[in-house]
Structures are given as C-alpha cells and as structure tokens.
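Participant: model this:
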Amino acid sequence: MRLRSSLHAAALVAAVLLAAAVTAVALDPYRLVQLEYGRQRLVAGLSADSMRAAGHRWSYAYSDDAPADAPTVVMLHGYTGSKENWYPLARRLHGRYRLLIPDLPGWGASERRDGQDYGYAAQAQRVHAFLQARGVRTPVVLLGHSMGGGIAAVVAARYPDDVRALGLLAASGVRFRDNAFGRDVVAGRNPFGVADQASLSNYLDILFHDPAARPRIPWPASRGFIAHRRHDGAFEQQVLDRIGRGDAALLPGALARRIAQPTLLLWCRQDRVIDPSAAGLYAARIARTRQVLLDGCGHMSLVERPDEVAQAVDALIATAPAAVPAASPPASPHPDRKSP
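Facilitator: Model prediction:
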C-alpha cells in the first residue's frame, strides 16, 4: 500500500510538472529555443554565468577545462546573433583552450539599455572592460564573426595588450564588393529582419549556403523565434544604421593598420552577407595575416564548417607569440562605402 501511494504521488508530481511545462511553452514558445540552446551548451562542454561590466549585465558561456598554460579564446558573435552561434566551434576547441563566449551587450541574454550606443567603438570598449572585470589572463586569442569581427578588429587595434592573436571570420567594417545585402543596408533596409515565416526563411537563406547545416526551427519554436525577432526589430534597425551606414561604419577597416597581432582572415566563398572580397581589404592593411577561403558554405562558417574553422584557429594559435609586438601608427580613415 505504501509503495502504491508513493507511485501515485510521483505520478501526480510528474503530471503537475508536465502541465506547468506545457503552459509555460504555450505562453512563451521561445522557451523551446532557449531549451535547445541549453542542450547545445551542455554538448559543447560549457558552463553558463553572468556578471556586470561596463554598465551592463553580461550573460556568457565558458569553459576552464584546459591545460594550465592554455590560452583563453574569446568569441564575439555577429549582428542578430548570440553566443550560441559559437557552440559548434566551441565543442571542437573544448579541452585544449579556455573558452569565453559572451552575449554582447544589447544581444542575446545580455542587458540592453535605452539610448546607448551599440556600435563598433562602444562595444570594443565594453569588451575590454568585460575582460578586465572577469579577471581574464590576457592577452587572449580573440575571434569575431561578422559584426563581432569588426568589434574584434577595433579591440585589437585600440587595446593591443588584450589580444595575442586575432581571428576575423566574415568580418564587417570594410568596403567589400557590392552585393544585394550591402545595397539593402545602404538604402536603410534590414535584410535580416524577421516578422513572419517567410522573412524567417529568407533570413536563413541569406545566412546559410549548406542545406545540411541550416537550422531547423519547428513549430511552435518558430512562432516564439519570430515573435522574439519582431520584438527586437527596432533595436536591430538602430544598430544596423550605425554599423552599416553611419559615420563609423568603416572604423574597423580604418584602424586595421594598427593591428600587429597574427591575424586569421576566414571567409566562405558563397557568403552573401560580407562578400569574400573583404578578406583582401583587411589583408592589405594588417601586417601579419593568413587567409583561408572555404568552399560550399555561406556567412556562417562557424556553424557550416566548424571542423575547418577549428583547424584554422589551431594554426593561428600555434604561430601566435605570447607577447604582442608594437602596433603600427594609426591610419587615416579610408573613404570607402559603408558596410554592415
């Protein structure tokens, strides 16, 4: 009788928890997306935490599971992205390096504050403050993707003591060869905007070339993702106006001649967002570069080709000195067209 009562109580508790979970998802289907992000983080061997720095609360993933002398690899996500974009790569780097992957202020689960500047220079200053506040042993290996690449370039140029080596993956901030994405941005449109199922599909089409790597967002998770992105639409446009066609849109390229650290420039041939011609523009301004051009992938190399990206990062770290050489004199701004 006692066993039967215990089983009945356990079943009742399970039913209550299930009902609560169903209700929570019904009220906010974006929870399904967050649950999937959590699963990916665990698979990548990462822990989660948060802290305050530079006037914002930062959410970040990290791993200290590495040899005592291993460098720290810091990863900065791109426009409309989040720390979760790096998880496939982090899974492949786990155990060899310390890993630190923040949601940049304004994005993901990090704090966003009204009236704040979330352009290249402001975010670079915040990254510098974040590394200091967390007590990271610098210099770090700094990787940046897309907008995060532009921010990483500014960090490397303005805070050279922070950065041992630099990886720019499809980085924005230079005048690349004209494409449909760039024309839309200069015209004041947001080609990444998501407001319904059709625009979500278009967003993924622009980002991904390899169908096998393209994320599948089933209903009702898709409903939650669309609502989340629709809510962020005004903020996204504000940031895109600043980094895509504002006065400082080409700041990363203008500062690139200051970058003395070994630098990886990695692009995919089929990138429809930041045309691969941007790699050559950065290479012409940075003294020590290695260019890697992958085939069969689009803007999201870190998701579409994580094995090849991990190999390129390993090679970058193997050639990076512990000390950072003196930086070159600052370059004057280049009169290029603005790019995101």
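
Participant: only C-alpha atoms for contact and neighbour calcs from this point on.
Facilitator: Will do.

Participant: Report all helices and strands that the longest helix that the chain contains contacts.
Facilitator: The residue-count maximum for a helix in the chain (DSSP state H) belongs to helix 2-27. Counting contacts by 3 or more C-alpha pairs under 8 Å, 6 or more residues apart in numbering; DSSP states H and E, helix 2-27 packs against helix 30-43.

Participant: tilt between the helix it packs on and helix 2-27?
Facilitator: Interaxial angle of helix 30-43 relative to helix 2-27 (axes from the mean of the first three to the mean of the last three C-alpha atoms, to 10 degrees): 110 degrees.

Participant: buried sites along the longest helix of the chain?
Facilitator: Neighbour counts over helix 2-27 (16 or more other C-alpha atoms under 10 Å) mark residue 25 as buried.

Participant: I have a second one here; can you model it like the first so I can compare?
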Amino acid sequence: MSDRITRTAHRHVDVDGVRVFYRESLPDRADAPVLLLLHGFPSASHQFRRLIDVLGSHYRLIAPDLPGFGHTETPDDFAFSFDRLAEVTDGFVQRLGLDRFVMYVFDYGAPTGFRLAERHPEWIAGLVVQNGNAYEEGLSELARSMLTQHPDNPDAENTLRDLLTLATTRGQYETGVAEPELIAPDGWILDQYFLDKPERQQAQLALLFDYHSNIERYDRWQAWLRKHTPPTLITWGSNDPFFPEPGGRAYLRDLPDAELHLFDTGHFALEDHLSQIAPLIADFLDRTWR
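Facilitator: Down below sits the predicted model:
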C-alpha cells in the first residue's frame, strides 16, 4: 500500500444508451495493476470509496455503478436482468479499453462478474471474492426465501418490497457486526436515497425476481473456476445473514489454492474491516499481477 493521497476521477461513459457512472483512481504508475470493483445490493460504487482512497495511488481501481444503482442512468425501456447487467459491464470494460484485470466480486457483483468471466476468461487475471456467492451452501434460509420468489405468487412483490426499506438497508450494514459504532450511517442513507426513487423500485424488483437465474448457473461457474483456476483471494464476513460463511469455504472445493480469510462481521465487510482487508488485496495484487 501507499501513503500517497489518492486522486479519484468521477466519470460517465455511454454503453448502448446506458450512461454508466464510474469512479477511477489515478495511480502514480501508468502500468499499475487494474482492479475492477463490482458492487452489490443495495449499494453502488460509493461502497468502495474508502478502499479506493487507501489503494488507489498505487493501483488502478475502477468501480462502475451497475444499471439500476447509484448514478448510472438507463433508458425507460431498459429490461433489468442479470444478463443485461453483465452485457452493460462487458460494454463498459471494452469502452475503457481494458483487456486484463483482477476482478472484485461482491453480492450482485458476483453473478455479474461471473457472467463476464464466462464471456472473456482471458480478461481475468485473478479474483477477489467478498461475500459474493456461487454455491448452494452459501445461501441462508433467509436468502432462499427472498431470492427464489416467483412473480406469479400474489404475495411475492410485497415480500420483496420489504428488502427495499430503510430498516432492511440499515440492517444489511449492521447485522452480524461486532462493533456497530464502526459503521458510518452514510452508506445506508445514500443507498436508500436511490432505492426510494420510483423507477428504481421497479428495477430492483425485476432483479430480485431474476435472481433464480444466478442459482441456476452455479454449476457453470464452478466448472469455470475448475477449468481456469484463477488466483483467488476470499475475504468473507462470516455473520452475513444472506451469504453465510459456508459460501466462502465452498470455493476451496474448486480452487484449493485460494486464500481464505474470514472476518467477524456481516455483509459489508469493508465497512469495519478495511484496515485488515486492504493490505490483503494489495499483497494479492502485487503477487498476482504479471
């Protein structure tokens, strides 16, 4: 890591009519290792601000807002699905001219990122996995009950709308955290600001109803991991109520050489364990980037 103060650019790029917002650190070296940061629900690229501040002067960190999140703007007729999120991310990567990077996958960033990896395995220099699930045992009963809802069920929409409330958003930050006073309220307040927009409510419901498509792909992603064996760093919040610890350990079946670190925290592990996770990422990038 570096003690230099990071300069971060905040930009937009058009990808097939989607105005993608992204944050990009401006490192000291033109040939700095590249880390693509894919955020999760219900957040956006702002969840990586502190990580970018810590690592961005030495590494090129790029964090887009996925469609339906943050400052990214979508056309009125955009059809929200995880396939579409991956298509836009694919176009985003190509617009930036990236052809090799380490990919950080978290929550929704995992199904988006693994779809991208299936399309372009040659791009993936390594993986950082933080509570990004790809295994059945990584789904808690709560997650199964929420993420396998079907729109034909008359109560399904009301059930899923509970995930879009301030209480639930705050709970995702604080549940399972040993020291809640380390969690700044800014994250969940900003997340909720975007979730409360009427057009975002429908986008989030569409993605929640489509989540079953990710579970159905787990076998494919596990086969991809076995085939390509990317260097992998796993940093996992053990007390995540949605994606519990077994989901992190499960990666070792297909990637026995992966490095696993478990932390006594919840879903958003960077919020209270940045000081421990950032050095692991820096060391991993230094060892992985060739």
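
Participant: can you give me the offset of the longest helix of the first structure from its chain's centre?
Facilitator: 38 Å (C-alpha atoms, centre = their mean, to the nearest Å).

Participant: And for stretch 56-70 of the second structure?
Facilitator: Its chain's C-alpha centre and that of stretch 56-70 of the second structure lie 10 Å apart, by C-alpha atoms, centre = their mean.

Participant: ok, residue 7 of the first structure to residue 13 of the first structure distance?
Facilitator: 10 Å (C-alpha to C-alpha, to the nearest Å).

Participant: Which strands and helices lie in contact with the helix or strand containing residue 227 of the second structure?
Facilitator: For residue 227 of the second structure, the host element (DSSP states H and E) is helix 218-228. Packing partners of helix 218-228 of the second structure (3+ C-alpha pairs under 8 Å, 6+ apart): helix 109-119, helix 245-254.

Participant: repeat that for 7 Å
Facilitator: helix 245-254 (3 or more C-alpha pairs under 7 Å, 6 or more residues apart in numbering; DSSP states H and E).

Participant: After superposing, tell me the mean distance of the helix it packs on to the first structure.
Facilitator: Taken over the aligned residues, the distance from helix 245-254 of the second structure to the first structure averages 1.9 Å (mean C-alpha distance after the TM-score superposition for the first structure).

Participant: burial of residue 113 of the first structure, as a residue count?
Facilitator: Residue 113 of the first structure: 11 surrounding residues under other C-alpha atoms under 10 Å.

Participant: do the same with residue 69 of the second structure
Facilitator: Quick note: residue 69 of the second structure (other C-alpha under 10 Å) scores 25 neighbours.

Participant: now residue 135 of the first structure
Facilitator: Quick note: residue 135 of the first structure (other C-alpha under 10 Å) scores 9 neighbours.

Participant: Matching it against the second structure, which residue comes up?
Facilitator: Under the alignment (TM-score structural alignment), residue 135 of the first structure pairs with residue 97 of the second structure.

Participant: And that match, how far from residue 280 of the second structure?
Facilitator: 27 Å.

Participant: In the second structure, what sits opposite residue 166 of the first structure in the alignment?
Facilitator: Residue 166 of the first structure maps onto residue 127 in the second structure, by TM-score structural alignment.

Participant: Next one: its match relative to residue 199 of the second structure, how far apart?
Facilitator: Relative to residue 199 of the second structure, and taking C-alpha to C-alpha, residue 127 of the second structure is found at 32 Å.

Participant: So these two - more neighbours on which side?
Facilitator: residue 127 (24 against 13).

Participant: Let me know whether my guess that that one is in a strand holds.
Facilitator: Yes - counting by DSSP: H, G, I helix; E, B strand; the rest coil, residue 127 of the second structure falls inside a strand.

Participant: doesn't residue 228 make contact with it?
Facilitator: No - between residue 127 of the second structure and residue 228 there is no contact under C-alpha atoms under 7 Å: 11.4 Å.

Participant: Next one: the nearest residue to residue 286 of the first structure once chain neighbours are set aside relative to residue 62 of the first structure, how far apart?
Facilitator: Sequence neighbours aside, residue 257 is the residue nearest to residue 286 of the first structure in space, at 5.3 Å (criterion: C-alpha to C-alpha, 6 or more residues apart in numbering). To residue 62 of the first structure, residue 257 of the first structure is 31 Å away according to C-alpha to C-alpha.

Participant: Okay, helices next: where are they in the stretch 201-340 of the first structure?
Facilitator: 221-231, 233-245, 251-255, 277-283, 301-304, 306-319 (DSSP state H, counting those that start in this stretch).

Participant: For residue 97 of the first structure, find the nearest of those.
Facilitator: Proximity to residue 97 of the first structure (C-alpha to C-alpha) singles out helix 306-319 among the helices of the stretch 201-340 of the first structure, at 9.8 Å.

Participant: The second structure: matching residues for stretch 98-111 of the first structure?
Facilitator: Using TM-score structural alignment, stretch 98-111 of the first structure pairs with 60-73 in the second structure.

Participant: got the end-to-end distance for the matching stretch?
Facilitator: End-to-end distance of stretch 60-73 of the second structure: 24 Å, with C-alpha to C-alpha as the criterion.

Participant: Give me the contact list for it.
Facilitator: Residues outside stretch 60-73 of the second structure that contact it (C-alpha atoms under 7 Å, 6 or more residues apart in numbering): 18-27, 32-38, 43-45, 52, 74, 85, 194, 200, 203-204.

Participant: And stretch 307-315 of the first structure, by the same measure?
Facilitator: For stretch 307-315 of the first structure, the surrounding residues in contact (C-alpha under 7 Å, 6+ apart) are 89, 92-93, 302.

Participant: I am finished for the moment; much appreciated.
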